[in-house]
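Q: coordinates only, sequence not included:
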């Protein structure tokens, strides 16, 4: 990548490269590999992300932001298809939870060891508080809203870890039950 006076574009390229390197190599990535994949010098990478931990934290936060954008789009589709009724946001959340995204599974598994870093975990917690607010603002009782959200989170986590997985039929039954709770 040629020298750029557009730091946001360079940051984006670095995060995309880091994402690919993490998918290929895991969270033990080297900064050299990320710089090479992005087409920048290691010094250029360090200008934007002074440490590997800062790069991985930025990547994790970028994933949260990407999820939020996907959730906003799914919510807009749900509202366009069925109107802005109570439970629409949670139905969008259910839709995203049960989408098959095998390519992202490797990335999330690779980032799992980062859960042992308290600073990163606090940043991720702070970045995801919108989930609590949105669930409660969806027009259903808070108990139902959080039960649906937490069931989705549990399913998502089991799919990306060494937990026993539901069969396709079991997952479909779960999805249908959660969706029914939102109607």
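A: That came in fine, so what should we check first? Remember, predicted model here, so these are calculated numbers, not experimental data.

Q: from here on, just use CA atoms for contacts and neighbour counts.
A: OK.

Q: buried residues, stretch 109-119. List them.
A: 109-111, 114 (16 or more other CA atoms under 10 Å).

Q: actually stretch 15-29, sorry about that
A: Applying 16+ other CA under 10 Å to stretch 15-29 flags 15-23, 25-27, 29 as buried.

Q: now stretch 77-95
A: Residues of stretch 77-95 classed as buried by neighbour count (16+ other CA under 10 Å): 78-79, 87-95.

Q: kindly check the end-to-end length of it for me.
A: 11 Å (CA to CA, to the nearest Å).

Q: where do the strands of the chain begin and end?
A: Here the chain has no strands by DSSP state E.

Q: what distance separates the longest helix along it from the middle of the whole chain?
A: Identified as the longest helix of the chain according to DSSP state H is helix 52-82. The chain centroid and the centroid of helix 52-82 are separated by 6 Å under CA atoms, centre = their mean, to the nearest Å.

Q: again with stretch 159-174
A: 19 Å.

Q: tell me the spacing between residue 68 and residue 134.
A: 11 Å.

Q: more neighbours: which of the two?
A: Set residue 68 next to residue 134 and count neighbours by other CA atoms under 10 Å: residue 68 wins out with 17 against 13.

Q: now do the contacts for the more buried one.
A: Shown in contact with residue 68 (CA atoms under 8 Å, 6 or more residues apart in numbering): no residues.

Q: for the buried residues of stretch 15-29, give me TSV that also has distance to residue 73.
A: Formatted as TSV, the buried residues of stretch 15-29 follow (distance: CA to CA, whole Å):
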residue	distance to residue 73
15	22
16	21
17	25
18	25
19	22
20	24
21	27
22	26
23	25
25	31
26	29
27	29
29	31
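
Q: in helices only, show me the residues you listed.
A: Per DSSP H, the subset of the buried residues of stretch 15-29 in helices is 15-23, 25.

Q: alongside the first one, take a look at this:
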């Protein structure tokens, strides 16, 4: 019984460090110091180092955490009552265009993905390749024509990058979201 609170504290501390590291990378760039991340997480630098032995390990964990959160966001938007092709792609569109503050920040031109792209950590390549395969497999299994799924997917990513900028207002967002969702219907004709 005494082990359970320790495990829970470890998990909570690890998550707090990852969330703080995400925030710090967005605010200060991938070269943010471990001391700054520790302070944001409310732990000592030694406490941070207990969970992540190196800077590269921490950045790798931030990338993995970001990947997991993105999958969670998309899965949360799957409508289980939909039993037709495009269910996953519609969830992806809804997640990216539906007001998720997290995804808006991740895909922002100055956001987490942009900052992590400059991290220069070679080991991230394997993680990114595995994640890319998982996304590609999910879209391939969704039942839409492959070209259409790709077009909708990357259009949604472009839309989320424009959210909270002067280039996309609320009316335009609603319009493009509806159009992207319409494209996920198999009987929608595309010229």
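A: Perfect, thanks for sending it. Fair warning: this is a prediction, and the values are worked out from it, not measured in the lab.

Q: now what about the TM-score between them?
A: Superposed pair, TM-score by TM-score structural alignment, normalised by the length of structure 1: 0.77. Supporting alignment: 174 aligned residues with a CA RMSD of 2.8 Å.

Q: re the thing from before, just the buried residues of stretch 77-95 of structure 1: which are in helices?
A: Per DSSP H, those map to helices at 78-79, 88-95.

Q: now the two most distant members of the residues you listed.
A: Farthest apart among those by CA to CA are 79 and 94. That separation is 14.1 Å.

Q: nearest residue to the middle of structure 2?
A: Geometric centre of structure 2, nearest residue: residue 70, 3.3 Å, by CA atoms, centre = their mean.

Q: quick check: the aligned residue for that one in structure 1?
A: When structure 1 is aligned by TM-score structural alignment, residue 70 of structure 2 is paired with residue 67.

Q: just residue 176 of structure 2 next, same as before
A: Under TM-score structural alignment, residue 176 of structure 2 pairs with residue 174 in structure 1.

Q: list the residues that contact the residue lying closest to residue 58 of structure 1 once chain neighbours are set aside.
A: In this structure, residue 58 of structure 1 finds its nearest non-sequential neighbour in residue 15, 7.6 Å apart by CA to CA, 6 or more residues apart in numbering. Going by CA under 8 Å, 6+ apart, residue 15 of structure 1 touches 55, 58-59, 62.

Q: tabulate those residues (JSON lines), appending neighbour count and distance to residue 145 of structure 1.
A: Output for the contacts of residue 15 of structure 1, formatted as JSON lines (neighbours: other CA atoms under 10 Å; distance: CA to CA, whole Å):
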{"residue": "55", "neighbour count": "21", "distance to residue 145 of structure 1": "34"}
{"residue": "58", "neighbour count": "19", "distance to residue 145 of structure 1": "29"}
{"residue": "59", "neighbour count": "21", "distance to residue 145 of structure 1": "29"}
{"residue": "62", "neighbour count": "17", "distance to residue 145 of structure 1": "25"}
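
Q: show residues contacting stretch 134-152 of structure 1.
A: So stretch 134-152 of structure 1 is contacted by 85-90, 93-94, 97, 132, 178, 181-182 (CA under 8 Å, 6+ apart).

Q: neighbours of residue 102 of structure 1, how many?
A: That count, for residue 102 of structure 1 with other CA under 10 Å as the rule, works out to 10.

Q: one more: residue 107 of structure 1?
A: Around residue 107 of structure 1 there are 22 residues (other CA under 10 Å).

Q: quick one, what contacts it?
A: When contacts are counted by CA under 8 Å, 6+ apart, residue 107 of structure 1 touches 19, 22-23, 26.

Q: measure it to residue 49 of structure 1 for me?
A: In terms of CA to CA, residue 107 of structure 1 sits 19 Å off from residue 49 of structure 1.

Q: quick revisit: residues in contact with the match of residue 176 of structure 2?
A: Contacts of residue 174 of structure 1 (CA under 8 Å, 6+ apart): none.

Q: follow-up on the earlier one: closest to residue 159 of structure 1 among the contacts of residue 107 of structure 1?
A: Using CA to CA, those come closest to residue 159 of structure 1 at residue 23, 16.4 Å.

Q: right, and that closest one touches residue 106 too?
A: Yes: Residue 23 of structure 1 lies in contact with residue 106 (CA atoms under 8 Å); the separation is 5.6 Å.

Q: in TSV: the ones in helices among the buried residues of stretch 77-95 of structure 1, plus distance to residue 11 of structure 1.
A: Output for these, formatted as TSV (distance: CA to CA, whole Å):
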residue	distance to residue 11 of structure 1
78	32
79	34
88	34
89	31
90	32
91	33
92	30
93	29
94	31
95	30
